[in-house]
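J.: Output the structure for:
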Amino acid sequence: MPTPTGKTPDGSPPTGSTPVAPGPQHPPAAAQGDRRSLYKAFAASLSGTSLEWYDFAVYSSAAALVFGDLFFPGSDPLTGTLQAFATYAVGYVARPLGGIFFGRLGDVIGRKRVLVATLLLIGVATFFIGLLPTHAQAGAIAPTLLVFLRFVQGVGVGGEWGGAVLLSSEFSQAGQRGFWASAAQVGPPLGTLMANGVLAVLAGALSEDAFLSWGWRVAFLLSAVLVGFGLLIRTKLEETPVFKELEARGDRPTAPVTEVLRTQGRGLVAAILARVGPDVLYAMFAVFVLTYATQELDMSRGQAVTAVLVGSAFQVGLIPLSGWLSDRYGRRLIYGIGAVGGAVWSVVFFAIASSLATVLPGVVIGLVFHSLMYGPQAAFVSEQFTARLRYTGSSLAYTFAGVIGGALAPLAFTYFLAKAGTGYVIAAYIVVACVVTLVGLRLGRAVQDDVEAGPQDAVATA
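T.: Predicted coordinates:
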C-alpha cells in the first residue's frame, strides 16, 4: 500500500504509476514560503472560486426556477426551461476562450494578476444580470443581453479554475497536493450552497409574484459585495514560488497553447476525458434535479432547493477529504471509485425518486460520488503538465471538458425527459459519461508524489 508520501515502503512509485522523465523533487516547504503563505493561498483559492461559483450557480438555479418564465415565455414550461438551459450552456461554451486567453497569460505574466482579473470580470457580469429587464419589459433584447452576460461569466470562469488550483498547490509540499489543490474544488459546492441558500430565503420570504418580479435580482446584486471581498484577499497575496522560479530562470513560454498541443497531447486528452463524468454528474444532482423535482415529481421549489443545499453542504467537507485520500492511496483509485459509484447511483436514483424523502438522500449520495471524483481532480489534472505550461494545460482541459460535459448535459437531460418521458435515459447518459472518465484516468499519468513537475522539468512524456 502506498505511504502518505505516495510511495511504497521500499521507495518505489505506487503500482500503476507511469514512468516519467526525471526531474527535481518539489521544493521543500521552506523554499516555497512559510505555512502562513500556504494558508493565505488556500484561503484566496477557496474564497475566490466560491465567490465566482456563487455567481455562476445563482444563474444555474435561476435558469431552472424562473428564467424560463421571465426571459423565454411560452405556453410550454419545459420548452422555456430548455431555452433557459441553452443560455446556461453558453457559459460553458465561452469557457475555452477564457481558458485559452487567461491560461496563456497565467503562464506568461503570473497566476495572481490573472486571478484578480477573472474574479472582477465575472462579478461585473453577474451584477448586471440582476439589472436586466425581462422579456415582458424589453422584448427580444432581454434574452439577448442575458446570453451576452452569461458568455462573459463563462469567459471569467474559464480562466479562473486553472489558476486557482495552482495558487494553493504550488505553495504546498509533495505528498499534500491532493488536499491543498482541492481548495479550488470546494468553490463550486460552497458557491452553490450560498446561491441556493440566498434564493431559498428569498423564495420563502416573498410571495410568488414578488420573487418573480424583483426578488431573484437580489441574489445577483449581492455578488458585488462578495466579489469585493474576494478581490481584497487576492490583491494581498504573493505570486506562487513555482512561478517566481520560472521567472527567475527566464523559462516562461512564449506560445504556451501551441506548446501544450504539440508536446503534451496525451495528458491534455486524459485530463479532458477524466473531467467529463464529474461535470455530467454535477449537472444532474446540483442543477437539473431542480427541474426534475419541480416539474416531474410536483415538489415545491423550496423542497428541491433544500435537497441541493444539503448535498452541497456535505460536499464542502467531502471534497478536501477526497483530495487527502488521493494523497494517501492514489488519485486514480479514489477518482475511479467515484466514477463507478456515480454511474450505478444514477440508475438507482431514478428508480427511487418520488418525493422529498427519497430525492434528498438521492441528491446527497449522488454528490458524495461526485466529491470522490472532484476532490482528486485538481491535482490529477495539473499533474498531467509541466510547471511552465501548467496554467494553460489545466485551463484547456477544464474548459473543453466543460463544453463536452457540463454544457450539454442539462440540455440533453431536458430533451430526453421531454421525448422519452423517463429518467432512465438520463441515467444511461450519465453512465456513458462516467465510463469516459474511467478511460481518461487509465490514459493519464499517475505522477503523484514520485516526481513533481517543477520549473526545471523536461516536458513529461506520456
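
J.: drop to CA atoms for contacts and neighbour counts, all remaining ones
T.: Will do.

J.: Okay, and the residue lying closest to P27 once chain neighbours are set aside sits in which element?
T.: Distances taken as C-alpha to C-alpha, 6 or more residues apart in numbering put Q173 closest to P27, at 7.1 Å, once the chain neighbours are dropped. Secondary structure from DSSP states H and E places Q173 outside every helix and strand.

J.: And for Q173, the neighbour number?
T.: Neighbours of Q173 under the rule other C-alpha atoms under 10 Å: 21.

J.: before we move on, what about D209?
T.: D209 - counted by other C-alpha under 10 Å - has 9 other residues nearby.

J.: go on, L360?
T.: 21.

J.: Likewise for A224?
T.: A224: 18 neighbours (other C-alpha under 10 Å).

J.: cool, and V257?
T.: 20.

J.: and it, what does it touch?
T.: 100, 104, 392-393 (C-alpha atoms under 8 Å, 6 or more residues apart in numbering).

J.: element containing the residue nearest to the spatial centre of the chain, please.
T.: By C-alpha atoms, centre = their mean, the mean C-alpha position of the chain lies nearest to P188, the distance being 5.7 Å. Assigned by DSSP H and E, P188 belongs to helix 177-205.

J.: Check which helices and strands that helix is in contact with.
T.: Helix 177-205 sits against helix 35-62, helix 141-169, helix 216-221, helix 301-329, helix 356-382, with contacts defined as 3 or more C-alpha pairs under 8 Å, 6 or more residues apart in numbering; DSSP states H and E.

J.: Next, the second sequence, to be compared with the first:
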Amino acid sequence: MSVSTTTPASDTAIHELTPAQKKKESRRVILSSYLGSSIEFYDFLLYASASALVFPTVFFSDLDPLAGTIASYGTFAAGYLARPLGGAIFGHFGDKLGRKKMLVLSMFIMGIASTLIGLVPSAEMIGSWGAVILVMLRMFQGIAVGGEWGGAALMALEHSEKGRRGFAASFTNAGAPTGAALGTFVLGTFAAVLPQEEFLSWGWRVPFLLSFVLLVIGMIVRSKITESPIFLAALEKEKNEPVKAKKKLPIVEVLRRPKALILTMLAGASGFALQVLLSTFSVSYATEFGAERSSVLYAFAFASVASIFFVIYFAHISDRFGRRPVMLVGLALFVAFLQPFFAMMRSNNWA
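T.: Reported below is the predicted structural model:
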C-alpha cells in the first residue's frame, strides 16, 4: 500500500481515542457515509428518471419517440460506463492520499456536474450540442459515483468493529435507494403539479439545481469526519519502515488476482441491473400501458424506501452467515421475480 507522508493532526489523534470515543466516531462516519451516498445517488439516479421522461423530448426532439428514448438511455449508460474508471482512479488515490480527501472530491464533482445538467440548454436553443454536453456531464457523474460508493463503504467498514463490518458498510448501500427515493419523489412532485409544457420547459431542471444545496450540506458533514484508522496505521507503518525497492501501484496489486475481482464484479452487476431496470425502463414501460407518470415515480420512490431497510437487514444477516450465501439467495430471488415484475408493470395498477 502506498500512502502520502502527511496527514492532518486531527486525523492522527484518532489513535488516542478511548473505546467509547472510537465507537462514537464510527457512528459519525457511518452517518456521513449514508448521507454522502444518499446525496450522490440522488444526483445519479435523478438522471435515470429524467432520461425516461424528459430528455427524449428536450434534447432529442428531432428524432422519432423511440429513437429519442434510445438516445436518451444512451446518455444514461455513459454514466455506468464511467463508473469503473471512477472506482479505479479514486480507489488508487484513496490508497495514496487517504479516503477522506477522495470522498470530498467525488462529492464536489458530482454536485457541480448535476447542477450544470439543470442548466444545459435544450435542443431548440443549441441543437445537438445540448446532448453532447449532457453526455460529458453524465460521464463526470459516473466517475464521481464510482469513487463515492467504494470509498464511503470502505470508510464505514474501516471504522467499524470486526463482526459488524457488513452492517456498517450497508449504510453506504442504503444511501442508493434513499437518494433514488428522494430524487424520484422531487421529480414526481414537479411532474404532478405542473402542466406538461411547463414541466418539460423548466420544471424538470429544479431538482437538478437543488443538487447544489445538497452539495453544501454534504461537504459540511463530510469535512467533520476523521480519516480511516486503517489508512493511518498503514501510513505510520510506512514511515517506520526502512527504505525498500519501489512498490507496485495499488491498482497493479489488485489486478494480480483477477479471478476474485471479475467474479465479484459480475455478481455485483446483476444487482445494479435491477436498479437500472427499476429507475429507467420500468418507468417508461409502465406509462406506455396507461399508468400516470407521477404515480409510477411515487411507486418507485416507495419501493426505494422499503429497500433501505432490507439492505441494512440483510447486511446484518451477512455478518452472521457470511456474504456469499446472502448474495446467492438474493440473486436467485431476483431472477425468479423478473417475470411477475413485468406483469405488474403492465397492470396499470399503482399498488
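
J.: Report the TM-score for the pair.
T.: Once superposed, the chains reach a TM-score of 0.90 (TM-score structural alignment, normalised by the length of the second structure), with 330 aligned residues with a C-alpha RMSD of 1.9 Å.

J.: The helices and strands packed on helix 177-205 of the first structure into JSON lines, with extra columns for distance to Q295 of the first structure?
T.: Conversion of those to JSON lines gives the following (distance: least, C-alpha to C-alpha, whole Å):
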{"stretch": "helix 35-62", "distance to Q295 of the first structure": "14"}
{"stretch": "helix 141-169", "distance to Q295 of the first structure": "23"}
{"stretch": "helix 216-221", "distance to Q295 of the first structure": "20"}
{"stretch": "helix 301-329", "distance to Q295 of the first structure": "10"}
{"stretch": "helix 356-382", "distance to Q295 of the first structure": "14"}
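
J.: still on that earlier bit, just put the contacts of V257 of the first structure in CSV and tack on distance to A433 of the first structure and neighbour count.
T.: Listed next are the contacts of V257 of the first structure as CSV, based on distance: C-alpha to C-alpha, whole Å; neighbours: other C-alpha atoms under 10 Å:
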residue, distance to A433 of the first structure, neighbour count
I100, 24, 22
R104, 29, 27
T392, 24, 32
G393, 22, 33
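
J.: Which one of those is nearest to R36 of the first structure?
T.: Proximity of these to R36 of the first structure (C-alpha to C-alpha) peaks at T392, which lies at 27.1 Å.

J.: Secondary structure element holding the nearest residue to the closest one once chain neighbours are set aside?
T.: Excluding the flanking residues, the one nearest T392 of the first structure by C-alpha to C-alpha, 6+ apart is G103, at 4.1 Å. Assigned by DSSP H and E, G103 of the first structure belongs to helix 95-108.

J.: In the second structure, point out the residues matching that helix.
T.: Using TM-score structural alignment, helix 95-108 of the first structure corresponds to residues 83-96 of the second structure.

J.: correct me, but L85 of the second structure touches I143?
T.: Yes. Applying C-alpha atoms under 8 Å, one finds L85 of the second structure in contact with I143, separated by 6.2 Å.

J.: Tell me which of these two has more neighbours.
T.: Ranked by neighbour count (other C-alpha under 10 Å), L85 of the second structure and I143 place I143 first, with 26 against 17.

J.: Settle this for me: the more buried one is touching G87, isn't it.
T.: Yes. Contact criterion C-alpha under 8 Å: I143 of the second structure and G87 qualify, at 7.1 Å.

J.: count of residues packed around the corresponding residue of the second structure for S50 of the first structure?
T.: The pairwise alignment with the second structure assigns S50 of the first structure to S38, based on TM-score structural alignment. Neighbourhood size, S38 of the second structure [other C-alpha under 10 Å]: 27.

J.: Could you count how many residues lie near the residue nearest to the residue nearest to the centre of the first structure when sequence neighbours are not counted?
T.: The shortest distance from P188 of the first structure to any non-neighbouring residue, by C-alpha to C-alpha, 6+ apart, is to W53 (5.2 Å). Close neighbours of W53 of the first structure, defined as other C-alpha under 10 Å, add up to 26.

J.: Could you do the one 10 residues further on as well?
T.: Per other C-alpha under 10 Å, the neighbour tally for A63 of the first structure reads 27.

J.: For it, what is the corresponding residue in the second structure?
T.: Per TM-score structural alignment, A63 of the first structure is aligned with S51.

J.: isn't that match right up against A71?
T.: No. Checked against C-alpha under 8 Å, the pair S51 of the second structure and A71 is beyond contact range at 9.2 Å.

J.: how about A48 of the second structure, what does it touch?
T.: Applying C-alpha under 8 Å, 6+ apart, the residues near A48 of the second structure are 76, 276, 279-280.

J.: Revised request: answer the last question for L103 of the second structure.
T.: 147-148, 151-152, 222.

J.: Same question for E288 of the second structure.
T.: Counted by C-alpha under 8 Å, 6+ apart, E288 of the second structure has zero contacts.

J.: Also S282 of the second structure?
T.: M345.

J.: The helices and strands packed on helix 177-205 of the first structure: which one's closest to L261 of the first structure?
T.: Between these, helix 356-382 lies closest to L261 of the first structure; by C-alpha to C-alpha that is 15.2 Å.
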